[in-house]
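S.K.: Here is a sequence together with a model predicted from it:
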Amino acid sequence: MSDEKVYSVHLSNFGFGLLVWLLILAQQIRHEFGLKDPHKCLTLLQNGTWSPLAPDGSRKWEPKGCRMVEHAADSLCECLDHQKLVFIGDSTIRQLFWTAAKKVARGRSETSMKRILQSNNKHHNLFFRTDCAQLDFIWDPWLNSSTSYDILKNFNALPPTLSEQSTEMNEQSPMLIVLGAPGFWAARYGGDDYLNIFKRAIAGISPYLSPDLDKNISTAMTTTRNSGGVTSKIFLTPVGIPNYEDLAPNRSKSITPDRVEEMNYHLSRVFTRNSTFIPWVYNEIPMDPKKDIDRDGLHVSDSVAALKLEIIFNALCNSAANARSRSFRGTCCVAAPKNDIFVAACLLLGLVVGFTTGARRALEVSGNSEGINCALAIGNILIILIWCWCADGISFLGKVERHYQQGTFVTTCVIWLVASVLSLSRSPQQKGGPSPSKRDPPGYRGPGYLSRNQSNEIKGLMQGIILLYHYHYASQVLWVYKIIRLFIAGYFYISGYAHTQYLLTTDDFSLQRVIEILFRINLLSVLLSYMMGTTYTSYYFAPVATFWYLVLYAMLFFFKSRNRDMRWLLFKVLLTTRLTNWFILTPGILETAAKIIHFFFFISIDVQEMRFRLGLDRYITFVGIIVAALVHHASVRRSRPVLELGFGKAVFSLEFTRWLTTICVGSIVTFFYVTQTYLQEKRAYNQLHPLISWIPILGFILLRNSHRMFRDWYLTLPNILGTFSLETYVLQYHIWLGGDATAKLVVGYWEGR
């Protein structure tokens, strides 16, 4: 067996062993932590923190270990589906009722809300119906009324499709019940017997909040995870912690820290901390007394009330929303989705491992490696797909929000650049040859303009920073966004240049070559769209690169005999530019193409996203084509009037080289000064980007090739990354990051330690 064959077998065995080890580690994490909180409801209801301030000054509440989302009114109405929500308690619970009513009303029932608000009697029941839900508020500050008990008796934890009760009873059973612990009224009006009053109220409702309810909810979540069914829930809010300094004198004498703490302690003894129906996190939210608490010291601000309600809605609706769409971002209170493709991939991987193990000895005897090499390639792809699903598709690994911290982002980028520079190497043709001061060996022409090592180096440098850009959530910072957009355009420039050079040099327009290129570009993106349930355009780099390759190929293929005539080639470039602009920007064309692709391949395309991505870089590929044609024609003629091609000696005079360097440096500096100073809106920059992105890209590449010494050396580390930059870009969505590259993956092993 040759060294290459042995290497391939060992690499595949290493990948399979690594996958097994990661799965064992994930199972250990799940065993230690997941059994306590399999759906990450406890972490939603018990732990959290405010995010760091965003550049715009905003902040978000983030549970520890899972992602909470803000349900829009439409998605919330889809979850509620015309069912009943009941709020029972005092004025603090009534505040949650009004917050819910405003959210689901969607601005269509303001008159009805105002009429109810104008009622003089505050201590009465309220009923409010919208076009998507029925909301009831039961005034019961002691939590002991017959109305409350009747509602609790009729409550069903299972959704209507799983309940064994009659349809009539299901219609009466609320989807959500929010109970307010009667702490404030017991402390205010209960006198010295406040604790006994509180205990009796809790004892009266405890049969409806038994641990069996938590078990039923878990069972229902698991059963309905793929059907979109919503599991009904009861929540008992703890006794709130008021701002004691702002309490009125008649309240501050009875509502004291000791009494509040004692009542909450009783709650924690009756109901364990593992109960998923007490949102203890309500008392853990850090609040500014001046902004987040009302002047009476008891009620919170509208924004905090909305946050408390959003926590409840995340516990209620996330699992069903996740079942409807795998692109749903929330991971709190979400049951693990079922994926038949994942099961099939695991079974197929087992067959591949069995085949390669059994065929290895036969390979050593016969020397026929095609079958086993194909099996090894399939095995490696399956390993990647399985790990992507384990890392991002299910709850083995946690997902947390990203936050931009400029110092950390810049530091990691500098470290990457320094490590890249330290990996400086001489081009392979020069290794072992004469020193640069001596004459080159006969026939040596140097690495040439934008050689393979150099293009891989540039792609690797850009890809390393792009990975850090996404990991550190630097996309929300405009000055970084502008630079990254240039990196993306630079990739398409290099791609257009390389494909054009190949086609002009080899005249290889064969179908086999096209299939190989398209297979390489799209393999991971297409397979992941099936495995992860995402759209093809989620990994937008692949479809955009595919589009521009097909455009480039078609342009050079038609009248290919005319490609040697620069005038004809420039005419074809201008004509193709006009046609692609029409194809991209005209409504209806991309939509039709997306429908055709979905019909034949069953993959979804976000047309608006595709149009935006294609429009951003709709000219830079043609710049790469033109430069490649100029270089090729200069090389063919053996006259070097356009660019120094690395044929051994300098072709530009020292004076011309200085002028070229000055122009390139000046263009790059002017570009960044103008774009970073005057274009302070992303939309304005995006409109100009297609027209001006070629300026710094050409300037940098001309500088990179302006001297023989620059072309003879390259950076090894970025060069290695650049050889599989497309794969790393796609895989970052599920391995480097999570939630389709919108969150960071965390192991969670040290969570809570």
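M.R.: Sure, I can see it.
S.K.: Going by C-alpha atoms from here, please, whenever you check contacts or count neighbours.
M.R.: Fine.
S.K.: Show the subsequent helix or strand relative to the longest helix along the chain.
M.R.: In the chain, taking DSSP state H as the definition, the longest helix is helix 478-506. Sequence-wise, the next helix or strand downstream of helix 478-506 (DSSP states H and E) is helix 511-532.
S.K.: Alongside the first one, take a look at this:
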Amino acid sequence: MAGLAYSLGKRDINQHFNIKNAKLISLVLVVLLSVFHATSRYIGGADSCEWLLSSGRYLGENVWQPYGCMMHKYKSIEAKSCLSQKRVAFVGDSRIRQLFYSFIDIINPGQKEDDKKHVDIAFEEKSLSLYVDFLWNPEANNSMKERLISWKHEGSAKPDVVILGAATWSIKLHGGSSETLQQYKVNVTAMAQHLESLAQRGEVYWVLQEPVNEELLRTDRKMITNRQLELYNQAAMDALDASKSNNRWRVKLLAATRQAAMETIDQSDDGLHIPEGTRNIGAMVLMNALCNKLQRPIDGSCCQTVPMPNLLQKLAVCFFIGCGLVILGLHVLGDQRHHRPVPPDVESLEERKPASAAPPPAVKTLFQALCRMGVIMAYFYLCDRADLFMKEQKFYTHSTFFVPLVYIFVLGVFYNENSKEVKLLNREQTDEWKGWMQLVILIYHISGASAFIPVYMHVRVLVAAYLFQTGYGHFSFFWLKGDFGLYRVCQVLFRLNFLVLVLCVVMNRPYQFYYFVPLVTFWFFVIYALLAVWPQIVQKRANASKMWHFGVLLKLLVLSVFISFLAYSQAFFNSIFSFWPFSTLFELNGSVYEWAFRWKLDRFVVIYGMLFAFIYLVLQKRQVLSEGKGEALFSPFISNMLLLFSLTTFVMYSMWASGCKNKTECNEMHPYISVLQILAFVLIRNIPGYARSIYSSFFAWFGKISLELFICQYHIWLAADTKGILVLIPGVPSLNILVSTFIFVCVAHEISVITNDLAKV
């Protein structure tokens, strides 16, 4: 009874919550979230630059996440390029001097701090006409105001960027009196108009005061309390806010360092000066505020404006709108035909059929699929090209990778079913294999686990396993079917490339950016060419003469030699793939480096997959294998030996990967040893009869849309072309991941359906 109740309950749930209803829910969520973010931007008026400067949180030690946008970590060469021909002035007390040195350290790492105090300090890169000065003005008084006025005079070296702030000296020298606070506000108000004048030709930042650790302060600094600092911060904000009125040139407030220091001030050496890691955050925030709009780093969304759509993107919009109009027209015409009375035939008195027939079903299917694709592409654009949804950077911890991994494997084991067939690597099993691998890769990407080398090396094996399946699957088809027709080729190429080609246009990215699709497409052509060229060797011909088996092995050997030569001759490799029109497919940012790196990593694994398929099909034909339900593939002795070998290989590879210290060295070994891990998995999964008799329907479902999941993640789950994480629900990371994942999976499934519909047309 309990089992029957469970079965009926499960059936009832499936009737009400299926993939169709899930897609409707995801569509409603997208609309609601789009309206929410658009309204928040319109009413709140805040932009990503204000978010960068004002608020954020720590992801880990010295890793700062601004609210709603991504902060790029600038290297020296980038900073110099951005600040070339510029003059930057830091004006203030010892805290501003700290910020100055951290800023200089980005431009010129290793620059030693001068022991001089209470004096001006200059830094310059004459070759770049780059000047950064620290000007000692510890109080917001007439002296600071005169400094600002002097920059307005003709012939003076006016700074392009001014960063200033002061308060602690005023509190210290005057004992924190209320009169000094009022005078401070008057002084800042008097300086505001001069600061705004400087802001008309450059950028001006007022640094809000960071907190202090009152317990560590020296006796002569005890009057500098956090209460006093908050009063001075409020006075400065009121003075600067009151003076700007309707003037669009305004002084920007740097409050991020203050917020960061609230969590780290207990690490201060003297209670007054903030720790080095925190002041480095402040300097990097400034660098992002100054340079992101010029350098436009893909992983620095703060302070960036949205680029205008190019011609191809505009044409794509017109195309999808046109498809929508066609569907609307077909729907209107269909309604008219349905309601229009048709007079009977005069002679026969029978009802005449309409003269104009309805459009063929294939035409309607075509335009409906394209309309749905247009709606989905609009969502892609909103997520990763428009300034609507927020983005945050990744940060790796072991828990962010391994905890979700445990969850999905528990679900995968729970949802298991009996296989319809029990052959080695049957369709259900390969779908399961692709499914769990894809889920691991997704978790790997969103958690930023590439920073952890053991995980990185294991994921490299998963990518190799996909290519192994490419070799295995396509070889098996051509060997068994002998179908080398153009129809088959076009079907495969369309299914592999349709989504990527649309994204290349809509998202303005090169084909090579979606590196996995170029890889599998390239290897499909290689497999096709290898088996299609004379002499064509397929199973029927091989059955007639066993000598044809050596022909297959000879072809694979020749291919291996050619691949080895191509891998070890960089000049030859470049001459092939940098040659037009191949360069348009394989170059990324004007270079084939990325393609060479990806291709060389797994250059032999497709051949291994083809060889494995050949050996398996020959053994199967000769009835060497036992593939009955519940039967082991081989005799007990051989099966046990192979299982022992596979388990040993698994453990040894994991030990080797865990001991990897350098990605470069480990990647050099990867093409030769990844196949051992793959074969070990195949044997463990297939030798026992009971293992072949069941599969995980949970993983298999994801396996059927694995390609769409891999490509869609670039823009609607991750963000900034995979460099960050899409934020649909700000402030609640766990809920955001759940909602964005739900929408992402629904979109990937719908694209899979659309691709299949169009492939049939």
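M.R.: That came through, no problem. None of these values were measured; they are calculated from a predicted model.
S.K.: Tell me where the stretch 651-753 of structure 1 has strands.
M.R.: For the stretch 651-753 of structure 1, applying DSSP state E, counting those that start in this stretch gives strands covering 713-715, 744-746.
S.K.: swap in the stretch 201-350 of structure 1?
M.R.: 233-237.
S.K.: Now do the same contact list for the residue lying closest to residue 305 of structure 1 once chain neighbours are set aside.
M.R.: Excluding the flanking residues, the one nearest residue 305 of structure 1 by CA to CA, 6 or more residues apart in numbering is residue 96, at 6.1 Å. Neighbouring residues of residue 96 of structure 1 by CA atoms under 8 Å, 6 or more residues apart in numbering: 87, 305-306, 308-309.
S.K.: Just the ones of those in helices?
M.R.: Applying DSSP H to those, the entries found in helices are 305-306, 308-309.
S.K.: circling back to that earlier point, let's see if you can find the most crowded of the contacts of residue 96 of structure 1.
M.R.: Neighbour counts for the contacts of residue 96 of structure 1, by other CA atoms under 10 Å, peak at residue 87, which reaches 28 neighbours.
S.K.: Just give me the match in structure 1 for residue 552 of structure 2.
M.R.: Alignment note: residue 552 of structure 2 maps to residue 569 in structure 1; criterion TM-score structural alignment.
S.K.: For residue 255 of structure 1, see how far away the most far-flung residue of structure 1 relative to its centre is.
M.R.: Distance from the centre of structure 1 peaks at residue 192, with 54.3 Å (CA atoms, centre = their mean). The gap separating residue 192 of structure 1 from residue 255 of structure 1 is 12 Å, by CA to CA, to the nearest Å.
S.K.: if we can go back for a sec, out of the strands of the stretch 651-753 of structure 1, which comes closest to residue 292 of structure 1?
M.R.: strand 744-746 (29.4 Å; CA to CA).
S.K.: could the contacts of residue 96 of structure 1 go into a markdown table alongside distance to residue 603 of structure 1?
M.R.: Formatted as a markdown table, the contacts of residue 96 of structure 1 follow (distance: CA to CA, whole Å):
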| residue | distance to residue 603 of structure 1 |
| --- | --- |
| 87 | 43 |
| 305 | 41 |
| 306 | 38 |
| 308 | 38 |
| 309 | 36 |
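S.K.: closest to residue 64 of structure 1 among the residues you listed?
M.R.: Among the contacts of residue 96 of structure 1, residue 308 lies closest to residue 64 of structure 1 (CA to CA), at 15.8 Å.
S.K.: and the equivalent of that closest one over in structure 2, what does it touch?
M.R.: Using TM-score structural alignment as the criterion, residue 308 of structure 1 maps onto residue 282 of structure 2. Going by CA under 8 Å, 6+ apart, residue 282 of structure 2 touches 99, 256-257.
S.K.: what's the longest helix of structure 1 aligned against in structure 2?
M.R.: Using TM-score structural alignment, the residues of structure 2 aligned to helix 478-506 of structure 1 are 453-481.
S.K.: residues of that stretch that come out buried?
M.R.: The neighbour-count check on stretch 453-481 of structure 2 (16 or more other CA atoms under 10 Å) flags 453-476, 478-479 as buried.
S.K.: for stretch 272-289 of structure 2, same thing?
M.R.: For stretch 272-289 of structure 2, burial by neighbour count (16+ other CA under 10 Å) applies to 272-276, 278-289.
S.K.: what does stretch 180-192 of structure 1 give?
M.R.: 180-188, 190.
S.K.: quick one: secondary structure of residue 10 of structure 2?
M.R.: Following DSSP: H, G, I helix; E, B strand; the rest coil, the label given to residue 10 of structure 2 is helix.
S.K.: Map it onto structure 1.
M.R.: Checking with TM-score structural alignment, residue 10 of structure 2 has no match.
S.K.: What count of nearby residues applies to residue 10 of structure 2?
M.R.: 11.
S.K.: Now do it against residue 432 of structure 2, distance only.
M.R.: Relative to residue 432 of structure 2, residue 10 of structure 2 is positioned 22 Å away (CA to CA).
S.K.: now do residue 23 of structure 2
M.R.: From residue 23 of structure 2 across to residue 432 of structure 2, the span is 23 Å (CA to CA).
S.K.: Which of these two has more residues huddled nearby?
M.R.: More crowded of residue 23 of structure 2 and residue 432, by other CA under 10 Å: residue 432, with 23 against 18.
S.K.: Could you identify the residue of structure 1 that aligns with the more buried one?
M.R.: Counting by TM-score structural alignment, residue 432 of structure 2 corresponds to residue 457 in structure 1.
S.K.: Next, the contact list for its match, please.
M.R.: Contacts of residue 457 of structure 1 (CA under 8 Å, 6+ apart): 714-722.
S.K.: One more: residue 434 of structure 2?
M.R.: Going by CA under 8 Å, 6+ apart, residue 434 of structure 2 touches 466, 699-700, 702-704, 706.
S.K.: cutoff 7 Å now
M.R.: 703, 706 (CA atoms under 7 Å, 6 or more residues apart in numbering).
S.K.: Which element, helix or strand, includes it?
M.R.: Of the helices and strands defined by DSSP H and E, residue 434 of structure 2 is found in helix 427-447.
S.K.: That helix vs structure 1, mean deviation?
M.R.: Once fitted to structure 1, helix 427-447 of structure 2 is off its aligned match by 1.6 Å on average (mean CA distance after the TM-score superposition for structure 1).
S.K.: buried stuff in that helix?
M.R.: Buried, per 16+ other CA under 10 Å, within helix 427-447 of structure 2: 427-447.
S.K.: do stretch 111-130 of structure 1 as well
M.R.: Across stretch 111-130 of structure 1, burial judged by 16+ other CA under 10 Å covers 113, 126, 128-130.
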